[in-house]
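**Q** Sequence first, predicted coordinates after that:
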Amino acid sequence: EINEIAQKHNLVVIEDGAPALGAIHKNKKVGSISTVTGFSFGPDKNMNTGEGGMIATNDVELAEKCRILRKNGAEKRYYHTYIGWNAKMQDPVETRINFPPVHLQPVYRKMFGTKEGMFPIAEEMAGRTLGLPIFLKITSEQQEMITEIITGSVRN
């Protein structure tokens, strides 16, 4: 198992638990298997809260650091021990630059020796293409709202 290998080499395994929220593997709940599991609750996930996420860990030190970081790096009021962040969304529309092209993913670089510049059009499009909300029952009103928010953001 990956966790056994990681332990032998003093490494940490970070899991993406978003697609498996509530799942059980070998009598263990996802989120309790590796050192860290991240769960996303974005609009395109199994559990949607509009924004947000969760980190599950059995590492007490890491859990405390996560608690501090989610409060803008403040351990207590007006006392910042880390540079933190506020990742709340202003508008209810998740938009992101699309994923890097497949040929730039580490596994493909290793397997096929691909590198930056080999597929310039794919690379250019990946940096210029936005992933907009899309789901089965999107209404015309929701599409219009998304269009207005994106158009307003681009103009500003």
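**A** Received it, and whenever you're ready, just let me know what you need. From a predicted model like this one, the values you see are computed outputs, not experimental measurements. Numbers count the residues shown, from 1 in each chain.
**Q** make it CA atoms for all contacts and neighbour counts henceforth
**A** OK.
**Q** correct me, but Gly31 touches Thr37?
**A** Yes. Gly31 is within contact range of Thr37, at 5.1 Å (criterion: Cα atoms under 8 Å).
**Q** Please identify which of these two sits among more neighbours.
**A** Higher neighbour count among Gly31 and Thr37: Gly31, with 26 against 20, using other Cα atoms under 10 Å.
**Q** dropping in the other structure now:
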Amino acid sequence: MTRGGRAMDRIPVASPLLGEEEAQAAHETVRQGWITMGAKTRAFEDAVAALTGARHAIAMNSGTATLHCLLAAHGIGPGDEVIIPAMTYISTVNAVLYVGATPVLADSEAGGFNLTADTVRPLITARTRAIMPVDMNGVPPDYDALAALAAEHGIPVLADSAEALGARYRGRPVGIQAQAHSFSFFANKSITTGEGGMVVTDDDALADELRILRNQGQEGRYHHTRLGFNYRMPDILSAIGLVQAGRAEGVVAAKATVARRYDQAFAAMPGVTAARIPDWAQSSWYLYVILVAPELRDPLAAHLDGLGIETRLSFPPVTIQPYHARRFGWSDATCPQALATFRRLLDIPIWPGLPEADQDRIVEAIFDFIAKRGPG
């Protein structure tokens, strides 16, 4: 197997697990001559539905497309508000803007990444049309509390679970807690098609609407009943995804093994805290996150980079993204907990097959840095 074709003397922060089976699946699809959305996509949808326990799965060509379609399918538009977390990838807020609605930001829980029912509750107004939580870094939010709050106000929970395929909430796969969940298959996710995404839902009417919207608003060939989008997933990507779906449980289990070794190491390391996983959650281990003192994070990342260890600083809160801050007048004070947490976060390498020797090299490099600089 290859790991993204990358040289292994440098330790990447993430690496897709791709092999001969994926290559053969793509080749066979090309050889058969049907490469746009078709039978392979339907089979891939069935596989993801089985993984999550959802009744329907609707594939599209990106995770962003699935979020856009979810909002459009609910008729959300100008004058409406959608509550999202401040700490998320930019796609979440952009999807709200694509439909002309207004994003309303909920701050993170103390010591974690996700919004909570308590941070959402004071933001609900007569214009709120949906709550869109994010399973940040593959860690589910408290869906029961969010669902109860949403039910009080008659609004749906539409989850951006891009990083959470394979995660579990109270023992059950993420994908059945909200009215709908959106997954991404970008190259650094648990399973990948290079680009791609999928919505899962038990709502029959919503599933039908999403299938129409992703295919140019067609109901029957060349019969366009909606303003739809060209968001179809091609079969050549779905063929890869079908193989990847068969690997999903093994990928998450392998990453969990790496995470346990890290947990043990960092539990005894002053100045380094592993990200908290709530009791109700099992992470997909999209990334492994450590928290250090804000003044140490960037120097530590530079130190590791010099040793050939790739890291990421995680997603900045949307409050400090230049375009969005200008447009909405957001500032460092808008969601202070999210910003404070972001300034401490560092993503370190985790992927299936990461050798224990490399894991030890990473831990030792962090320990040496903290020992010299102090815990902050």
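**A** Sure thing, it's come through. For clarity, every value in this text was computed on a predicted model and none was experimentally measured.
**Q** ok, back up a step: which residues do Gly31 and Thr37 of structure 1 both contact?
**A** Common neighbours of Gly31 of structure 1 and Thr37, using Cα atoms under 8 Å, 6 or more residues apart in numbering, are 15, 17, 56-57.
**Q** Determine which two of these are furthest apart.
**A** Gly17 and Thr57 (11.8 Å; Cα to Cα).
**Q** what do these two both touch?
**A** Shared contacts of Gly17 of structure 1 and Thr57, counting by Cα under 8 Å, 6+ apart, come down to 31, 37.
**Q** that older thread, now render the shared contacts of Gly31 and Thr37 of structure 1 as CSV, adding neighbour count and secondary structure.
**A** Below are the shared contacts of Gly31 and Thr37 of structure 1 laid out as CSV (neighbours: other Cα atoms under 10 Å; DSSP: H, G, I helix; E, B strand; the rest coil):
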residue, neighbour count, secondary structure
Glu15, 17, strand
Gly17, 19, coil
Ala56, 20, strand
Thr57, 19, strand
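**Q** Pipe those residues into JSON lines and attach distance to Glu144 of structure 1 per row.
**A** Shown next, in JSON lines, are the shared contacts of Gly31 and Thr37 of structure 1 (distance: Cα to Cα, whole Å):
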{"residue": "Glu15", "distance to Glu144 of structure 1": "36"}
{"residue": "Gly17", "distance to Glu144 of structure 1": "32"}
{"residue": "Ala56", "distance to Glu144 of structure 1": "37"}
{"residue": "Thr57", "distance to Glu144 of structure 1": "40"}
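**Q** and which of these is nearest Gly131 of structure 1?
**A** Checking the shared contacts of Gly31 and Thr37 of structure 1 one by one against Gly131 of structure 1 (Cα to Cα), the nearest turns out to be Gly17, at 21.3 Å.
**Q** Just give the closest residue to that closest one, not the sequence neighbours.
**A** Phe39 (5.0 Å; Cα to Cα, 6 or more residues apart in numbering).
**Q** Report the buried residues of the longest helix along structure 2.
**A** If you go by DSSP state H, structure 2 has its longest helix at helix 235-267. Within helix 235-267 of structure 2, the residues scored as buried using 16 or more other Cα atoms under 10 Å are 235-245, 248-249, 251-252, 254-256, 258-259, 262-263, 265-266.
**Q** where's that helix relative to the chain centroid, distance-wise?
**A** 14 Å (Cα atoms, centre = their mean, to the nearest Å).
**Q** would you list every one of the strands in the stretch 1-150 of structure 2?
**A** Under the criterion DSSP state E, counting those that start in this stretch, the stretch 1-150 of structure 2 contains strands at 56-60, 81-85, 102-106, 128-131.
**Q** Please identify the most buried of those strands.
**A** strand 56-60 (a mean of 27; mean count of other Cα atoms under 10 Å).
**Q** what about the helices in structure 1?
**A** 2-8, 60-69, 106-112, 120-128, 140-155.
**Q** Would you format those helices as a markdown table with distance to Ile83 of structure 1 and mean neighbour count included?
**A** Converted to a markdown table, these look like this (distance: least, Cα to Cα, whole Å; neighbours: other Cα atoms under 10 Å):
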| stretch | distance to Ile83 of structure 1 | mean neighbour count |
| --- | --- | --- |
| helix 2-8 | 29 | 11 |
| helix 60-69 | 7 | 14 |
| helix 106-112 | 29 | 12 |
| helix 120-128 | 27 | 13 |
| helix 140-155 | 26 | 12 |
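**Q** Over in structure 2, tell me which residue corresponds to Ala6 of structure 1.
**A** Under the alignment (TM-score structural alignment), Ala6 of structure 1 pairs with Ala150 in structure 2.
**Q** Not counting its neighbours along the chain, what's nearest its match?
**A** Per Cα to Cα, 6+ apart, closest to Ala150 of structure 2 is Pro156, 6.1 Å.
**Q** what sits against the one you found?
**A** 129-131, 147, 150, 178-179.
**Q** Grab the two from these that are most spread out in space.
**A** Arg129 and Ala178 (14.5 Å).
**Q** residues near Gly42 of structure 1, how many?
**A** For Gly42 of structure 1, using other Cα under 10 Å, the count is 17.
**Q** Surely it touches Ala18?
**A** No. In this structure, Gly42 of structure 1 is not within contact of Ala18 by Cα under 8 Å, at 9.3 Å.
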